[in-house]
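> just a sequence and a predicted model for now, questions to come.
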Amino acid sequence: MTTDTTPARPAAPGPAPHPDPDPDLAGYALRLGDDALVLCQRLCGWITRAPTIEEDLALSNIALDLLGHARTLLSYSGQRDGTGRGDDDLAYRRTEREFRHVLLVELPDPDFAATVVRQLVFSHYAGLLYTALADCADPVLSGFGARAAAEVEYHRMHAAQWTVRLGRGTTESRRRMTTALDALWPYTDELFEEDGPSSRLDAAGTAVAPARLRDAWQRETAAVLATAGLAVPAPRWRATGGRAGLHTEAFAPLLAEFQSVHRQYPGGTW
């Protein structure tokens, strides 16, 4: 056995800072990029472990789409915050408290039903958001929204089909879906939290405040659950904190795994 002793090449420089830094827009893109990046990492955990080979490939392709979304959004965040950091900088060189994704995407998957429910929740939210972003005034977010909405349409269809299949399947599959719905629904409110920066961007037409999407999201997800013969949960509490960098205990080991190669070979590319 031989060992490759070729040293890793230095990492390529990030994108040039935007001539007009905008902290609100940078933070907005960072949040959406973190959502996509962390969910991508969670879905990668199903590779070689999905119920079927076809599903293994489907989840892998969805994760790949999410990675592309994350790269675009994180790169744009680094440009608009004035630092010129690239997507790798923001993915690999931040601590746990610096990530701004919703808690929903970091939760571990106890079973396949939980993954299906999370995909139902997130893909319908993302589809509505990206479709709305396609009409915003910011050219980068608008172009991203148009491309990403087309990709997320498959994610929505995939999640809806599995929701109906499991909801109307066996007694066991229905039980697991009900359990997953009850466990994950309290985390959905955080997707639509309102704050000052997103409200200002929405008022200016530069971006979209997620709160505006709640009613449409409720109608869409309720329609899928009705077809599946499943009830919309009525949670007694709601989760929050992810957008402020406060995460569950599940995120630290996920982040450590994700950043492990970069931390072992900092600045290296192959």
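Okay, I see it. Residues are numbered from 1 along each chain as shown.
> going forward, measure contacts and count neighbours with C-alpha atoms only.
Noted.
> so residue 176 touches residue 113, yeah?
Yes: judged on Cα atoms under 8 Å, residue 176 makes contact with residue 113 at a distance of 6.0 Å.
> which of those two has more neighbours?
residue 113 (23 against 19; other Cα atoms under 10 Å).
> and the more buried one, which of the three is it?
Classification of residue 113 by DSSP: H, G, I helix; E, B strand; the rest coil places it in helix.
> which residue is the nearest non-sequential neighbour of it?
Among residues not flanking residue 113 along the chain, residue 177 sits closest, at 5.3 Å (Cα to Cα, 6 or more residues apart in numbering).
> what number of residues lie near the one you found?
Applying other Cα under 10 Å, I find that residue 177 has 23 neighbouring residues.
> got another, please set it beside the one above:
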Amino acid sequence: MKQNEALFEYLLRLGDSGMILGQRLCELVGNAPALEEEMAIGNVALDLIGQARSWLEYAAEVEGAGRTADDLAFSRDERAYRNLLIVEQDNGNFADTMARQYLFDLFHYHLLGVLTQSSDERIVAIAAKGLKEVTYHLRRSSAWIKRLGDGTAESHAKMQEAIDEIWTYSGEMFAADEVDRLMADLGIGANLDTLRTQWQNDAQALLAEATLTCPPLDAYMQRGSKQGLHTEQLGLLLAEMQFLPRAYPGASW
């Protein structure tokens, strides 16, 4: 695989995961359990979508096919998306939302930390800006895991169930393929084996502090997003997200 092709693919993965999770969180605006939490969820969503725009703008430039970030966001079909499976899952209840958020935030934090040392200056700039935001995301989601896990009997049970349910999507974050290995070898991307060790150590420590049981690290893991294979949840999300630009192509406010 050529370097430019691999870089384009890598940037899509970074942008798509942030964009899809941001879209999921936007669904909670007006449905959060408290006003303060609704504002926090909205801010996290805006952060992720802003980061996604930066990654997709760079991807469009690398591709050199005349497409824009908006084209990549709103004109691709489901099989062309490269977001992690974990971020496309339904919001569920508040424990489900926070379990999904924490597991991704922890990965995102470590990933962006490595990318601030990338040999690609554009990636360094985007990652450095995003890391400041994701540091807050992780602090917030970690606090909710501990608050619910070490709270009432009901909140503990729901948090444990949420972690157990979403866990099967966590391993895909570290499933390296040809693109990941090439980007890591060139010093552009992250070594996912190293990230896995850091992520597992931090997740185990946090779950123990929250009085929750960490699921088996060698449990069966879902995967497929890097080949464009997704759960049915993504198609439903894209149908809503892409409706207006597909119905009125080229329209502007």
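Cool, got the structure. Since this is a predicted model, take the numbers as computed values, not measurements.
> quick check: TM-score for this pair?
With the length set by TM-score structural alignment, normalised by the length of structure 2, the two chains reach a TM-score of 0.96; 251 aligned residues with a Cα RMSD of 1.3 Å.
> still on that earlier bit, what do we get in structure 2 for the residue nearest to residue 113 of structure 1?
Using TM-score structural alignment, the equivalent of residue 177 of structure 1 in structure 2 is residue 159.
> so its match, which of the three states?
Classification of residue 159 of structure 2 using three-state DSSP returns helix.
> ok, it touching residue 99?
Yes: under the criterion of Cα under 8 Å, residue 159 of structure 2 makes contact with residue 99 at 7.3 Å.
> identify the contacts common to those two.
Common contact partners of residue 159 of structure 2 and residue 99 (Cα atoms under 8 Å, 6 or more residues apart in numbering): residue 145.
> what's the distance between the match of residue 177 of structure 1 and residue 165 of structure 2?
Separation of residue 159 of structure 2 from residue 165 of structure 2 (Cα to Cα, to the nearest Å) stands at 10 Å.
> same check on residue 175 of structure 2?
19 Å.
> excluding covalently adjacent residues, which one is nearest to the alignment partner in structure 2 of residue 204 of structure 1?
Aligned counterpart of residue 204 of structure 1 in structure 2: residue 186 (TM-score structural alignment). Excluding the flanking residues, the one nearest residue 186 of structure 2 by Cα to Cα, 6+ apart is residue 119, at 7.7 Å.
> name the SS class of the equivalent of the one you found over in structure 1, please.
Correspondence of residue 119 of structure 2 to structure 1, assessed by TM-score structural alignment: residue 137. State at residue 137 of structure 1, reduced to three classes by three-state DSSP: coil.
> residue 206 of structure 1 now?
Going by three-state DSSP: residue 206 of structure 1 is coil.
> what's the burial count for it?
For residue 206 of structure 1, using other Cα under 10 Å, the count is 19.
> then residue 225 of structure 1?
Count around residue 225 of structure 1 with other Cα under 10 Å applied: 17.
> what residue in structure 2 is the furthest from its centre?
residue 153 (29.6 Å; Cα atoms, centre = their mean).
> stretch 197-204 of structure 2 vs structure 1, mean deviation?
Taken over the aligned residues, the distance from stretch 197-204 of structure 2 to structure 1 averages 1.0 Å (mean Cα distance after the TM-score superposition for structure 1).
> structure 1: matching residues for that stretch?
Using TM-score structural alignment, stretch 197-204 of structure 2 pairs with 215-222 in structure 1.
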